[in-house]
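Undergrad: Fold the following, please.
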Amino acid sequence: MKLDTTSLKLFVRVAETGTITAAAEAEYIATSAVSKRLSELEAYFGTPLLRRNNRGVELTPAGNALLNLSRGVLHNLEDLDLQMQEYTSGARGNIRVYANMSAITQYLPGETQHFFAKYPDIGVHLEEKVSPVITREVMGNGADIGICAKLPHGYELAEFPYHTDDLVLVTPLDHPLADRESIAFRESLDHAYVGLHTSSAINLELLKAASLANRPLKLRIQVTSYDALCMMVQAGLGIGVVPRGAIRQYVGGLRVKVLTIRDAWARRKLCIYVKDVERLSMAARLFVDHLVQSAADQESIPLQRPA
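TA: A predicted model of the protein is given here:
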């Protein structure tokens, strides 16, 4: 005999009802089948579990021990089943998310906080990556969800609209361009730039725009964060391009000027990428749905929920 939950359930039922007949009736099973299960249990453990008398049955010391243990095991199995159902429904789970610096600094903190308020038992493992790495990792199953700038990436990924990034030019207050309110990008190319790291989507966009203008991009120094870029600009090392929303937390304490870039590419799209919507865990699908809804509410984007 192999120990199984059915036998344990029947044993607990017999102990609770006090008779094999009552247990059989409660479980809609033949009395002989219950008796057989009990005999198999006693043979399995090698000790009597029940004493039969005119009133029914009473537990032996071994039977009392098994009753307590069986109740714990059955309770844990029920809890296991409930928790696994929660994973299926999305109430529990862990999600791997790769996002670019722009999404992390501007949008994800507040939106993830609201998501946790609704689903406190779902964990989100968030890492910052540059856009080309994000789409590659989503395609290779390194991440469940990727959030980055909409760029040609060459992979067959499901795409959902997220927020719009308004890129702006920041200059020192005493810079020749500081008296301007807006500027065409090509007009800024006479000046030295503070850039972001080489593979960042913004850096690639600036190099592309400079190439289309048949002008070099004069990168004096490159950094890995928006706050570092703004501090370098304030120190007079050059001018730089960052998302408008990302510098709000820095500009209040920094002496820099913010100029609108008039070029169309300065209004770039952020997108949410997944490899296969149908193969996402329910928790991941709920997170994507939440982010898409949040962006649609804020920016009047036509809503596209995961299928």
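Undergrad: going forward, measure contacts between C-alpha atoms and count neighbours the same way
TA: Fine.
Undergrad: mind checking the end-to-end distance for stretch 254-267?
TA: End-to-end span of stretch 254-267 (CA to CA, to the nearest Å): 24 Å.
Undergrad: buried sites along that stretch?
TA: Leu254, Arg255, Val256, Lys257, Val258, Leu259, Thr260, Ile261, Ala266 (16 or more other CA atoms under 10 Å).
Undergrad: Assumed the fourth one was part of a strand.
TA: Yes - the assignment for Lys257 by DSSP: H, G, I helix; E, B strand; the rest coil puts it in a strand.
Undergrad: compare with the first, here's sequence two:
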Amino acid sequence: MHDLDLTSLRLFVAVCETRNIARAAEQHHIVASAISKRIAQLESTLGNVLVERNRRGVAITGAGEILLEHARGMLAGADRVARDMAAFGKGIKGQVRVLATVSSIAEYLPDDIASFLQVPEHREIRIDIEEALSRDVVSGLREGLAPLAVCWDAADLEGLQTRPYRNDHLSIIASPSHPIARKKRCAFEETLDYDHVGLPASTAVHTMLARAAAIIGKPISYRAVVSTFDASLRCVRANLGIAVVPREVAEPMASIYGLKVLPLTDTWAQRSFAICFYDEKRLSPAARALAVHLQSLAAARVDPPLSRR
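TA: So this is what the prediction gives:
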């Protein structure tokens, strides 16, 4: 098999996204026949039909769907190479890409990276952060998409080296008028009699809560499912239900929204995050310096105690 050429893959992706060869040609300022020729060459190289033409445009075949997934990854990698080399040409002496979970980005990571970059010898280092779910963070690290990752330490980290990062504490966020708001803290079981505002099923928080509810033997009643912590707080403010949100995310916003924050007393509600990489010896000097900096901040931090009833 001949090497796949990136230009052909880029045009193939455009055809798949527009479902129309003519529209893809307009986007890339070439004639439709040139795209048809490129796709025919791909089909010949791969030995499979990738798209089928019809009256409305094109339909992607099963083989085309497989290629589309890989093509997007290959093009994203090529774009990262171009950005990294452009940054190097501008005088940046080091570059580190970090994959991180939503919680770590919402809580500590941006400020910790900012403090790293304020150190004089780090000012010519560029740090790029990419947000993803815990499972995608780990798989991305294993696939070589980034040298460093920050995620929940309960994720599947087998085969990776880890260092401790920061902790957070899941809490119940409630409107002051909600019955549970009379408490100062509560157990998760006490919340299952009320409607919840939840995060998508693919998130670590949702998985953790589903497991806890199953052990208790009571279902969680979700009245709303949203994609961000901020959206959760807005739904709580509108009295659509209560939400489980890290205390570290909720407390700065609770006073603005007029909400109550009740730490959960369950042991699993105290979460730990980890800095992950394949092999510390293989990290670039910039990536190693960042990992050491993040670990030192975690070691120096003292979590505030839970409120007492």
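Undergrad: What's the TM-score once they're superposed?
TA: Taking TM-score structural alignment, normalised by the length of structure 1 as the basis, the two superposed chains have a TM-score of 0.66; 211 aligned residues with a CA RMSD of 1.6 Å.
Undergrad: re earlier: tabulate the buried residues of stretch 254-267 of structure 1 (CSV), appending distance to Pro176 of structure 1.
TA: Supplementary listing: those in CSV, determined by distance: CA to CA, whole Å:
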residue, distance to Pro176 of structure 1
Leu254, 18
Arg255, 15
Val256, 12
Lys257, 11
Val258, 13
Leu259, 12
Thr260, 15
Ile261, 16
Ala266, 21
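Undergrad: ok, so of those residues, who is nearest Met139 of structure 1?
TA: Comparing the buried residues of stretch 254-267 of structure 1 against Met139 of structure 1 with CA to CA places Ala266 closest, at 27.0 Å.
Undergrad: Kindly provide the distance from the closest one to Ile183 of structure 1.
TA: Taking CA to CA as the measure, Ala266 of structure 1 and Ile183 of structure 1 are separated by 11 Å.
Undergrad: do the same with Leu173 of structure 1
TA: With the distance defined as CA to CA, Leu173 of structure 1 ends up 16 Å from Ile183 of structure 1.
Undergrad: Which residue in structure 1 aligns with Val13 of structure 2?
TA: Structural alignment leaves Val13 of structure 2 without a partner in structure 1 (criterion: TM-score structural alignment).
Undergrad: Can you classify Val13 of structure 2 as helix, strand or coil?
TA: Three-state call for Val13 of structure 2 (three-state DSSP): helix.
Undergrad: how about the nearest residue to it, chain neighbours excluded?
TA: Closest residue to Val13 of structure 2 apart from its sequence neighbours, by CA to CA, 6 or more residues apart in numbering: Leu68 at 6.3 Å.
Undergrad: residue contacts, the one you found?
TA: For Leu68 of structure 2, the contacting residues are Phe12, Val13, Cys16, taking CA atoms under 8 Å, 6 or more residues apart in numbering as the criterion.
Undergrad: Now that the second one has come up, it's in contact with Glu69, right?
TA: No - counting by CA atoms under 8 Å, Val13 of structure 2 stays clear of Glu69, with 9.2 Å between them.
Undergrad: for structure 2, what spans make up the helices?
TA: 6-18, 21-28, 32-46, 62-89, 102-107, 109-117, 134-142, 204-216, 229-237, 247-257, 285-300 (DSSP state H).
Undergrad: Select, out of the ones you listed, the one closest to Val96 of structure 2.
TA: Closest approach to Val96 of structure 2 among these (CA to CA): helix 285-300, 5.7 Å.
Undergrad: Compare that closest one with structure 1 and give me the mean distance after superposition.
TA: Average distance between helix 285-300 of structure 2 and its aligned residues in structure 1, after superposition and using mean CA distance after the TM-score superposition for structure 1, equals 0.6 Å.
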